[in-house]
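In: could you work out the structure for the sequence below:
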Amino acid sequence: MHERTYLDHNATAPIRPEARAALMDALDATGNGSAVHGEGRGARATIEAARAKVAALVGADARGVVFTAGGTEADTLALTPDFFRGEERLGCDVLITSAVEHAAVLRGHRFPVEQVDVLAVDSRGRVELEELDVALAHHAEAGRRALVSVMLANNETGVIQPLAEVARRAHAHGALVHTDAVQAAGRIPVSMRALGVDLMSLSAHKIGGAPGSGALVIADPDLRPAPVFSGGGQERGRRAGSENIPSIAAFGAAAASAGSAVEDEVVRIDALRERLESALRCEFPELVLLVGDVERLPNTSCVALPGVPAENLVIALDLAGVAASAGAACSSGKVTASHVLSAMGVPERIARSAIRLSFGWSSGEEDVDRALGAFRRVWPGLLRRARAA
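Out: Here you go, the predicted model:
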């Protein structure tokens, strides 16, 4: 079988060796983390060790880490009108978010539709701060408290949002701030304290952990969002159900591995992406590189061959041994029009041709070589068909 190159880390990353080892060790152990006997205490120790490692990855207090089944559940847990500190209710009357958020935020919140404001973004996909100011002032004047949710980095384009400034402006109006940092954590240095956000969603499998684990990190450990479902008192009463200890253990190991190398990895991965993009621009003048002139994740490229449906390019690359992605493929298994690119005002002919190439911890120079070879094989035929259409 021919070697393949995997350029879809933003969808899911290969499991790291450290995470695999932690997963297998936890599978071999027995014990419920809520039990008081020796096996239960061992399970609890595994959970708490992982909690500390996840907190360290994003510069947070371990007491604020709530383990979930993934990033989607973490978003849903965070995006509620009802927060509590002890018995005191800290209600939010409106959700303010951006047009380029992941579907887990745009469709996964627990606010009535009429209590949601969706902010426009500029041509590079960054939230319009002036529009945020207007929305915050409008709701504050009406006596409404807002919950603002803006992602740290976009899953399709890699564009990094001015999140610290979003948080500063939101807090000036008494709002709470949530960020979906699923794509950013472990790929760039992330400090929850420096960003000034109140809630942050994470996902294990994006950084080389096992599927089935994520986390909502809460800056104030005493702040409690209304649970999604009720049951036992796990996770300090914030998320009912016995913890998925093997996946949590793997999450902790992946977080420690990613965090220890993140600064070096930023340089290494950025060099891979730059080499790929430079060669593609040089060899294929018809190629459009989207958001190449704005701060973005070092691992993510969004490119298009106008007139060629993204699905055709993804399939052609797959047959040539390269795994890439497009549109909302990570959530539906199908290639659909990108709401992100549409919100940015990208012409439909380009938006429907855009694909995503994303590197990660397992990527190397050979992946760039194989990707370029695949493009050289498939591009001429795709271009001929596009010109003939």
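In: please count neighbours and contacts with C-alpha atoms only from this point.
Out: OK.
In: could you look up the SS state of the residue lying closest to residue 105 once chain neighbours are set aside?
Out: With Cα to Cα, 6 or more residues apart in numbering as the criterion, residue 105 has its nearest non-adjacent residue at 6.1 Å, and that residue is residue 75. Following DSSP: H, G, I helix; E, B strand; the rest coil, we place residue 75 in the helix state.
In: so where do the helices sit in the stretch 1-150 of the chain?
Out: Taking DSSP state H, counting those that start in this stretch as the test, the helices found in the stretch 1-150 of the chain are 17-28, 38-57, 71-78, 103-106, 129-141.
In: what segments of the stretch 251-389 of the chain are strands?
Out: 288-290, 300-304, 322-323, 354-358 (DSSP state E, counting those that start in this stretch).
In: could you give the angle of the last one to strand 300-304?
Out: If you take axes from the mean of the first three to the mean of the last three Cα atoms, to 10 degrees, strand 354-358 sits at 160 degrees to strand 300-304.
In: now do the buried residues in strand 354-358.
Out: 354, 355, 356, 357, 358 (16 or more other Cα atoms under 10 Å).
In: check the first one too.
Out: Residues of strand 288-290 classed as buried: 288, 289, 290 (neighbour count, 16+ other Cα under 10 Å).
In: relative to residue 270, how far out is the closest residue to residue 21 other than its chain neighbours?
Out: In space, residue 21 comes closest to residue 250 once its chain neighbours are excluded; the distance is 7.7 Å by Cα to Cα, 6+ apart. Note on residue 250: its distance to residue 270, by Cα to Cα, to the nearest Å, is 26 Å.
In: run this one through as well so I can compare:
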Amino acid sequence: MTDIAVTLADKRGTLPAEDKLGFGKIFTDHMFAMDYVEGKGWHNARIVPYGDYDISPAAMVLHYGQAIFEGMKAFRTEDNRIVMYRPMDHLKRFNNSADILTIPRMDIDVVHAGLRQLVELEKHWVPKALGTSLYIRPFVISIDPYVGVKVAEQYTLFIILSPVGAYYASGFKPVKIKVEEHFARAVKGGLGEAKTPANYAASLKASEVAKEEGYTQVLWLDAIEKKYIEEVGTMNIFFKINDEIITPELDGSILNGITRRSVLQVAKSWGMKATERRISIAEVYEAHAKGQLQEVFGSGTAAVISPVGELSWKGKKITINNNQIGETSQKLFDYITGLQQGRVADKFGWVEEVAKL
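Out: So this is what the prediction gives:
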């Protein structure tokens, strides 16, 4: 196992009031970093004080966007254990994104060891209130000072931590989503399957337009036919039709969400029919017209489960489940958050204990 050097911060911060956390604006005292140089590989794994990082104005990430990231969480359980949710699954997906962006694969055992050590060091930053967590953001950037187009030869990997409140300020209640008809986010054979900044940059314009119209997010359709459902801006999407949970199949343009996997496994363990297949927006609207569309909800690390109360497509709005939280959405939210915070027995082996307070 690679030794991880530790340099402690001179001063240690304190966790703010848990009702003032917001999302992604507060950071802990330390971060993990590791470097890559062509011919030497990944090396210099270290934990250092959180702070600004100098790069050249010619750093390739600033010009060509060769970068990837992940998002996962740690939680404080009711008995004051610090746990992470499916960290190795996230790190395996991290390497998949690296492959797509032609970034050298990492030894995820080393990254995992560094992550555990970092979270243990910062355990006093993990909030306890329901809906709060310690958000974990691993990312890699290309740093070669070069403005020619090529695969970079130098990279830095970071992991930073942020104590967060609920992702949606409005809390766990149905959101309004606009079905995107004009803009395109990703195509098969592109970057859609990777967690890379470019995917999120491509979604911003449509999201801003939707917000101006009163919607929380957009639901993306396939870029070619504008017919088949893909995912929401920050979530995978599910439809409950005639007691069957349906989510778009993975086809190279949809993120393989860790919470998405959890929903499918949990639903099947409950004896529910849960299907991954191609589904069109027309089918969803037809199911609504027939009274067969029971629920719509998103899934993701940040929000866990996000019920959808309204869809708008081609100017036609439909209300789902009387704009109320559906039974399945609530049950899944309670179960997965219960797993994460130690209130539900972990029969799947998804929760990893890191430390105790």
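In: superposing both, give me the TM-score.
Out: Overlay of the two chains. TM-score (TM-score structural alignment, normalised by the length of structure 2): 0.25; 162 aligned residues with a Cα RMSD of 7.2 Å.
In: quick revisit: in CSV, list the buried residues of strand 288-290 of structure 1 along with distance to residue 136 of structure 1.
Out: Shown next, in CSV, are these (distance: Cα to Cα, whole Å):
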residue, distance to residue 136 of structure 1
288, 36
289, 34
290, 30
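In: out of the residues you listed, which comes closest to residue 66 of structure 1?
Out: Checking the buried residues of strand 288-290 of structure 1 against residue 66 of structure 1 with Cα to Cα, the nearest one is residue 290 at 35.6 Å.
In: what sits against that closest one?
Out: 157, 301, 302, 303, 304 (Cα atoms under 8 Å, 6 or more residues apart in numbering).
In: ok, now residue 379 of structure 1?
Out: Per Cα under 8 Å, 6+ apart, neighbours of residue 379 of structure 1: none.
In: now do residue 263 of structure 2 against residue 273 of structure 2, distance only.
Out: 12 Å.
In: one more: residue 329 of structure 2?
Out: 15 Å.
In: those two: which has the busier surroundings?
Out: Higher neighbour count among residue 329 of structure 2 and residue 273: residue 329, with 23 against 15, using other Cα atoms under 10 Å.
In: the more buried one against residue 308, yeah?
Out: No. Using Cα atoms under 8 Å, residue 329 of structure 2 is not in contact with residue 308, being 9.4 Å away.
In: what helices or strands is the helix or strand where residue 155 of structure 2 lies leaning on?
Out: Per DSSP states H and E, residue 155 of structure 2 falls inside strand 154-164. Applying 3 or more Cα pairs under 8 Å, 6 or more residues apart in numbering; DSSP states H and E, we find strand 154-164 of structure 2 packed against strand 30-37, strand 133-142.
In: dump the ones you listed into a markdown table; add distance to residue 158 of structure 2 and mean neighbour count as well.
Out: Output for these, formatted as a markdown table (distance: least, Cα to Cα, whole Å; neighbours: other Cα atoms under 10 Å):
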| stretch | distance to residue 158 of structure 2 | mean neighbour count |
| --- | --- | --- |
| strand 30-37 | 4 | 22 |
| strand 133-142 | 5 | 23 |
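In: now these in CSV, with distance to residue 111 of structure 2?
Out: Listed next are these as CSV, based on distance: least, Cα to Cα, whole Å:
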stretch, distance to residue 111 of structure 2
strand 30-37, 9
strand 133-142, 9
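In: which one, of those strands, ends up nearest to residue 72 of structure 2?
Out: strand 133-142 (5.1 Å).
In: can you name the next helix or strand after the helix or strand harbouring residue 170 of structure 1?
Out: Taking DSSP H and E as the criterion, residue 170 of structure 1 maps to helix 163-172. Using DSSP H and E, the next helix or strand after helix 163-172 of structure 1 towards the C-terminus is strand 176-180.
In: quick check: residue 24 of structure 1 vs residue 247 of structure 1, distance?
Out: Distance of residue 24 of structure 1 to residue 247 of structure 1, computed by Cα to Cα: 10 Å.
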